[in-house]
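**Q** pasting the structure only:
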C-alpha cells in the first residue's frame, strides 16, 4: 500500500512538473532565440508573454456565450483565434521593441541594452495596467470554456484535463516547427549565419537587420503562444503575472544552456519537475509519518528550492546542461 502511494506521488510530481516545465520551455525559447543572435537578454520578453495572456483573456471575454441567447463560437475555434491573434500581436510587439529600444544601442556597451530591456519591461507592465485598469479590470479572470477543464482521465493521483493535452499538443507542434525552421530551411541558415558572424553574413548578401527582426518576430510569437497556454492553465491574471514565470523561463534557458534551443526545452522541463517536487515535499508526510519535518516546507518555498537547485547545477556545469563553452574573440 505504501509502495503504491509512493508511486502515485512520484507520477503526480512528474506529470504536473512536465506540464509546468513545458510552459517554461516555450517561454524560454523566446529568450534563447534573441540571445543566440544578439547575445542580448531580452528581459521585456516576460511582458511580451503576458501580453499574449491578456490577448487570450480579451478574446475569450469577447467571444464568450451571449448572456441572452447563450450562443457562442466553438470553444476550440475561439482558442485557435486567441492563439493566432496572440502570435501576431506579440510578434509585432517584439519587432517594435527591437526597432525602438535595441537596434539604436546595438554597438553600445552590453550593460546599456540590458538596462533598456528592463525599462521596456516596466513600460509594458504599466501599459497593460493602464489599458485594463481604465475598464476596471486590474484582476483578469480568463473565461476558460468548460470543455477545456473536463477531466479526461486520471494518471496516478493527477487529473489530466483537456487543457493539459492541448498544452502538450501545441507545444509539440511549435517545437517541431521551430526546429524545422531553424535547422532545415534557408531562413534558418540565414539566422544561424547572422548569429555566428554578423559582418561576414552581411558580406555574403544576408540582410542582418531583417534576420534580427525575424528572430524577434519568432521569439515574440512563441511568447504569445506561451501566454495563451498560461492563461488556460492559470486563468487569474494581473499586470504583474508575467514577472515570475518570465524569470523562471529565463532561468530554464540558462539551465539548459542559453542560446541552445534543445537546452531551453530541457531546462524548462527539469526546472518544472524540480519545482513541483519541492512544492510537494509536505505530501510525503502522509506517506512516511517519520518525515514529519518535511511538513515545515511549504509550497511557497518551491521557488527558493528551484533556484538553489539551479545554482548547484550551474556550479558544476556553468555553460548549462546542453550549452557549450565559448572562447571570447580577440
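**A** Received the coordinates, thanks. Since the model is a prediction, treat every value here as computed from it, not as a measurement. Residues are numbered from 1 along each chain as shown.

**Q** only C-alpha atoms from now on, for both contacts and neighbour counts.
**A** OK.

**Q** pull the residues that contact stretch 147-158.
**A** Under the contact criterion C-alpha atoms under 8 Å, 6 or more residues apart in numbering, stretch 147-158 has outside partners 7-9, 11-12, 15-16, 75, 159-163.

**Q** run the chain-centre distance for it.
**A** Counting by C-alpha atoms, centre = their mean, to the nearest Å, stretch 147-158 is centred 23 Å from the centre of its parent chain.

**Q** quick one, which of the contacts of stretch 147-158 are buried?
**A** Neighbour counting with 16 or more other C-alpha atoms under 10 Å marks 8, 9, 11, 12, 15, 16, 75, 159, 160, 161, 162, 163 as buried within those.

**Q** ok so, going back, pick the one among the contacts of stretch 147-158 closest to residue 213.
**A** Lowest distance from residue 213 to those (C-alpha to C-alpha) belongs to residue 163, with 32.0 Å.

**Q** for that closest one, which non-adjacent residue is closest in space?
**A** Nearest non-adjacent residue to residue 163, counting by C-alpha to C-alpha, 6 or more residues apart in numbering: residue 148, 4.9 Å away.

**Q** residues near the one you found, how many?
**A** Number of residues near residue 148 (other C-alpha atoms under 10 Å) recorded here: 19.

**Q** let's bring in a second model and compare:
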C-alpha cells in the first residue's frame, strides 16, 4: 500500500505534464479539427526558453515560467498564421502533412542552433523531500510545484473559457463555425487565441519538465507529444476535462507499470491502452457519438 501511494504521487506529477500538453491538442482540435503534431515541439521550445532565461538572465522560476508562456503563445500564433491558416480549407491529409513538417522543422531547426547534446537545466527550485504519514510517503518539493502549478493553470483556463468573451467565442466556433461567424465572431482571432493559449500551456509544461528532470534536448518533445495526444484521445479529443482525465490516467498508468517491473514496456502499454479505448469507446471516455450527414 505504501508503494502504491508513492507511485500515485509520482503519477500525479507525470500526469500533470501530459495534461498540460494534451490541453493544447484538444483545444485546437475542438475549434478547427486539426491535430497539431508540432505541439510537442512547442513544449520542447518552452524548455529551452526557460533554460535560457534561468541560465543567462538568472531569473526566478515563476518569472521564467510567465515569460516562457508569453513567448510560446506568440510562437503558437505565428505558426498558426504562417503554416496552418493558408491550408485551413484544404483536405485533412494536407493539414496533417503540414503539421508533421512544422514539427520536423522546429526539431531540427532547434538542433541547428543549440546543437544536439543534452543540456542540464539549472536548479531554480530547492529540492527538498517531505515525509508524510510517518515517512511512508516521500514527496519532493518540485513535485508539489508541478502539481500546484498545473492546477492553477487549469483553473485559469476554465475561467477563460467559461467567463470571458473570447472563451465564449471559442466555444461558439467549436460548436458551429458558420453560425458563430454570422453572429459577428471573428474566426481568425478565435483560432489564433486558441493556439496562443494551448502553446502557452505547452511552454509551461516544458519549463516544469526541465525543472523536474534537469535535462533537455531538441528531440525531447517527440515522445511526450505523442503521449499527450494519446491522453487527449483517451479522454475524448476536443473535450477539455477529457484531456485532464486522460493525462492523469496515462501518467499514473505509466508510473505503475514502471514501478512493478515493466519500465521497458511503459510506452507500449500507453499505445495498447489507446487501442483498447478506441475499440471499446472510439470517441474517448468523455466523448459523445455525433451523427454526421453525408
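**A** Received the coordinates, thanks. Predicted, not measured: the structure shown is a model, and the values here were computed from it.

**Q** sorry, back to before: hmm, which two among the contacts of stretch 147-158 of the first structure are most spread apart?
**A** Checking the contacts of stretch 147-158 of the first structure with C-alpha to C-alpha, the most distant pair is 7 and 75, at 35.3 Å.

**Q** with the first structure superposed, average distance for the top helix by length along the second structure?
**A** Using DSSP state H, we find that the single longest helix of the second structure is helix 2-32. When the first structure is overlaid, helix 2-32 of the second structure sits 0.8 Å from its aligned residues on average, using mean C-alpha distance after the TM-score superposition for the first structure.

**Q** helices or strands next to the helix or strand just after that helix in the packing?
**A** Next along the chain after helix 2-32 of the second structure, taking DSSP states H and E as the criterion, comes helix 39-56. Using 3 or more C-alpha pairs under 8 Å, 6 or more residues apart in numbering; DSSP states H and E, the elements in contact with helix 39-56 of the second structure are helix 2-32, helix 61-79, helix 92-114, helix 187-213, strand 215-216, helix 222-235.

**Q** same thing but 10 Å
**A** helix 2-32, helix 61-79, helix 92-114, strand 119-120, helix 187-213, strand 215-216, helix 222-235 (3 or more C-alpha pairs under 10 Å, 6 or more residues apart in numbering; DSSP states H and E).

**Q** in TSV: those, plus distance to residue 148 of the second structure.
**A** Converted to TSV, these look like this (distance: least, C-alpha to C-alpha, whole Å):
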stretch	distance to residue 148 of the second structure
helix 2-32	9
helix 61-79	12
helix 92-114	29
strand 119-120	24
helix 187-213	11
strand 215-216	21
helix 222-235	19
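
**Q** out of these, which is closest to residue 267 of the second structure?
**A** Comparing those against residue 267 of the second structure with C-alpha to C-alpha, the closest turns out to be helix 222-235 (8.3 Å).

**Q** can you check which part of the first structure that closest one sits on?
**A** Using TM-score structural alignment, the residues of the first structure aligned to helix 222-235 of the second structure are 243-256.

**Q** check the mean deviation of the matching stretch from the second structure.
**A** Stretch 243-256 of the first structure sits 0.4 Å off on average (mean C-alpha distance after the TM-score superposition for the first structure).

**Q** going by neighbour count, list what's buried in that stretch.
**A** By neighbour count on 16+ other C-alpha under 10 Å, the buried set for stretch 243-256 of the first structure is 243, 245-256.

**Q** how many other residues sit next to the alignment partner in the second structure of residue 227 of the first structure?
**A** Using TM-score structural alignment, the equivalent of residue 227 of the first structure in the second structure is residue 206. Using other C-alpha under 10 Å, residue 206 of the second structure has 33 other residues around it.

**Q** can you tell me how far residue 206 of the second structure is from residue 149 of the second structure?
**A** Between residue 206 of the second structure and residue 149 of the second structure the computed distance is 13 Å (C-alpha to C-alpha, to the nearest Å).

**Q** so which residue is dead centre in the second structure?
**A** By C-alpha atoms, centre = their mean, the second structure has its centre lying nearest to residue 21, at 0.3 Å.

**Q** count the residues that sit near residue 76 of the second structure.
**A** Neighbours of residue 76 of the second structure using other C-alpha under 10 Å come to 24.

**Q** verify the stated contact: it with residue 42.
**A** Yes: Residue 76 of the second structure is in contact with residue 42 according to C-alpha atoms under 10 Å; the separation is 7.7 Å.

**Q** hey, what's in contact with both of these two?
**A** Residues touching both residue 76 of the second structure and residue 42 (C-alpha atoms under 10 Å, 6 or more residues apart in numbering): 198, 199, 200, 202.

**Q** so who does the first one touch?
**A** Residues counted as contacts of residue 198 of the second structure (C-alpha under 10 Å, 6+ apart) are 20-28, 39, 42, 69, 72-73, 76-77, 157, 192.

**Q** ok, 8 Å please
**A** Counting by C-alpha under 8 Å, 6+ apart, residue 198 of the second structure touches 21, 23, 24, 25, 27, 28, 73, 76.
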